[in-house]
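*Asks:* Any chance you can model this:
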Amino acid sequence: MGVALFTLGGTISMAGRTGGGGEVVTRLNGADLAAAVPGLTGLGMPLDIHDIEAVPSANLTFANILALVDSASRAVRAGACGVVVTQGTDTLEETAFLVDLVWPHTEPFVLTGAMRNPTLAGADGPANLLAAARTAASPAGRGLGALVVFNDEIHAARWVRKTHSTSTATFASPNTGPIGHVVEGRPRILTAPVRRRTPYPRPEALDEARVALHTVTLDEDAELVAAVAEASHGLVVAGFGVGHVPSELAGLLGTLAERMPVVLTSRTGSGSVLRHTYGAVGSEADLQRRGLINGGLLDPYKARILLRLLLAGGADRAAVTAAFADHG
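*Replies:* Down below sits the predicted model:
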């Protein structure tokens, strides 16, 4: 029994340079990555490597990730005690949450990557991969669902965010902090997240569950919002502060909420949408009266993932509202 390693590409695996601009493009495979990690041989168990077609994380889809979950599930059923996935960091917070919503096993599913590619001094990929493998191999990681391990910190998929474009400490959980740390090579879990799974959708149903995300900005254009929502089956609104929008937008959002789920979140990156503090037109209380669903503590990106999974699974408005009350 060992750890199953799945490699998707990303900065952690980009080593060679081509072209006059010296862009990093060449991909390292899983064996290359493992060979570059001092201490990985001391894991005490084998590493079962699965190289998946490398794509920039910006190109990953729900279907890609659900197929990865299927492959990882097969590895667990074959005896793997945990799973590690390396991928690009651009969408890692979203893929981690998607995995967490559908991962059915107690074995940990750990995602990691790098901010500095292997051609740079101080490349962080080897340390992140080692910490991730140790977390996946540890009994302490069981029952925690999908985790993001970066910079010797262990984050729950439910809370983690990418907070900086280049820093090696980019991943943080603003509402909670990390749930654990890797200390002297040993994963130490300080608090366990509550698991909240959602039904696994049919892959073909995802095409019938288009969910748009609109971030509200100063001097908002209602016609633009209407255009964004036109071809959608659901809408996530990233509102100001505690869940506010310009008053001119409130009526449109209420009309949209009559024909599809519209989820209200905050664009701030941490904190919760309120429920009954402000009552002006465009406030959180007003929007809820108009039929918008309160996203609670879920950030807009994670709210979109949850809403799309729910719609792909055939959830009606009552089920969507109940799910966001639970998850948010």
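*Asks:* drop to CA atoms for contacts and neighbour counts, all remaining ones
*Replies:* OK.
*Asks:* And the strands in the stretch 51-200 of the chain?
*Replies:* Taking DSSP state E, counting those that start in this stretch as the criterion, the stretch 51-200 of the chain carries its strands at 82-86, 109-112, 146-150, 153-156, 161-162, 171-172, 180-183, 186-189.
*Asks:* Compare those strands and give me the one nearest Ala319.
*Replies:* strand 146-150 (23.6 Å; Cα to Cα).
*Asks:* Another sequence for comparison is provided below:
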Amino acid sequence: MDIQKSKQLPKILIITTGGTITMTPDSTGGVVPTLTGNDLVRSVPDIAKYCECEVISFVSKPGASLNWVDLLGLAKLLNEKLADDSIHGAIVVQGTDTIEETAFIFDLLIQSDKPLVVTGAMRSAMMLSADGPANLLAAVIIASSNMQSQGTLVALNNEFHAARYVQKSHTGHLHAFSSPACGPLGCVLEDKICQFVKIERKSPLAMPKNEIASVGIIKAALADDDRLLKNIPALGYQGIVIEAMGAGHLPAHYAPYISEFSNKFPVVLASRVPSGPIFTHSYNFAGSEMDSIRRGAIPSGLLGSVKSRLLLTILLSLNYSPEQIKTEFHERTEY
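*Replies:* Down below sits the predicted model:
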């Protein structure tokens, strides 16, 4: 579908994948994905003031059901479309459950520096004060502007965030997304962009062409035993992320497992705390961050466990060596 108002308007690619923004009630009263990309664009006539649209309904799924086939297919499509000189920028519309992860994957894999915005909605299309139309219009305003070389952005509730730092921080509020490390990069007010912060985008990685690596996440908890740890080697993971307490601390009985695992596959040390980095040289008890790093764990910097898992998955799928993986984590997660 093309909305044409003026040849001088930028052309924006809008790709929809489903999510709450596309959901309407079924016979049970629960909501399911039903609306297409064209349906969404038609519901926001003001889009025509800012751009011409090329709309693609890629899949129709809840965000929680997106998989690597979907995501790599989306990344390939975005790379192809954004290489077209006639396309000014792109928007991906999806479920909010996994926006922080999907946006981070795009930030790693999209080669173009053209504006790329990911958006969705916290309220389904038929709910009172549904936020989807406003979020889509804000994403259009951002993608139609001169927002090049800022990496993938996430836009909801009139704010936009860097994919590297954004996280879903509430299950139901409209202001569900935050960036504890730096706050939002800016907002859309009176149909204009007000930007507070600019961050440098890291260089993109190559698109994986091999089978996608399998990486697991383990979350440490108070008085946890080692039943899960004992079974990790038999599960076939090619890498793991351990979600530690505080600044990178684990129960003392984790220590020998860190040594064992690090000799077999990469082990990344992240924190279960929503904000703040993994420390590297403050604590030195058994299970501390210094102890785990000395045993071979790779500190995740400011990246949480889910984004650390995605970065490690892509690096392993690109056949990076252990030393290359350590270097990439250091350069991409430093603070």
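*Asks:* How alike are these chains, TM-score-wise?
*Replies:* Superposed pair, TM-score by TM-score structural alignment, normalised by the length of the first structure: 0.95. Supporting alignment: 322 aligned residues with a Cα RMSD of 1.3 Å.
*Asks:* So which of the strands of the stretch 51-200 of the first structure is nearest Thr277 of the first structure?
*Replies:* strand 161-162 (26.8 Å).
*Asks:* What sits closest to the residue mapped onto Glu258 of the first structure from the second structure if chain neighbours are left out?
*Replies:* Superposed on the second structure with TM-score structural alignment, Glu258 of the first structure falls opposite Asn263. Spatial nearest neighbour of Asn263 of the second structure, chain neighbours left out: Gly296 (7.8 Å); criterion: Cα to Cα, 6 or more residues apart in numbering.
*Asks:* how much space between the aligned residue in the first structure for the one you found and Val211 of the first structure?
*Replies:* Aligning on TM-score structural alignment places Gly296 of the second structure opposite Gly291 in the first structure. Computed with Cα to Cα, to the nearest Å, the distance linking Gly291 of the first structure and Val211 of the first structure is 17 Å.
*Asks:* what's the counterpart of Phe150 of the first structure in the second structure?
*Replies:* Phe150 of the first structure maps onto Leu156 in the second structure, by TM-score structural alignment.
*Asks:* Compute the number of surrounding residues for the nearest residue to its match once chain neighbours are set aside.
*Replies:* Distances taken as Cα to Cα, 6+ apart place Asn135 nearest to Leu156 of the second structure, at 5.3 Å, with adjacent residues excluded. Residues within reach of Asn135 of the second structure, counting by other Cα atoms under 10 Å, total 24.
*Asks:* Was I right to think Asn135 of the second structure contacts Ala121?
*Replies:* Yes: between Asn135 of the second structure and Ala121 there is a contact under Cα atoms under 8 Å: 7.0 Å.
*Asks:* Please enumerate the shared neighbours of those two.
*Replies:* Leu156 (Cα atoms under 8 Å, 6 or more residues apart in numbering).
*Asks:* Contacts only, for Arg27 of the first structure.
*Replies:* Here Arg27 of the first structure is in contact with 9, 13-16, 54 (Cα under 8 Å, 6+ apart).
*Asks:* Which one (most neighbours) among the residues you listed?
*Replies:* That'd be Ser13 among the contacts of Arg27 of the first structure, by other Cα under 10 Å, with 27 neighbours.
*Asks:* And that residue? What does it align with in the second structure?
*Replies:* By TM-score structural alignment, Ser13 of the first structure lines up with Thr22.
*Asks:* Could you list which residues are in contact with its match?
*Replies:* Contacts of Thr22 of the second structure (Cα under 8 Å, 6+ apart): 32-36, 40, 124-125.
*Asks:* change it to 10 Å
*Replies:* 16, 31-37, 39-40, 60-62, 93-95, 120-121, 123-126, 132 (Cα atoms under 10 Å, 6 or more residues apart in numbering).
*Asks:* One more: Asp97 of the second structure?
*Replies:* Asp97 of the second structure sits in contact with 19-20, 62-65, 120, 122, 167-168, 171, where contact means Cα under 10 Å, 6+ apart.
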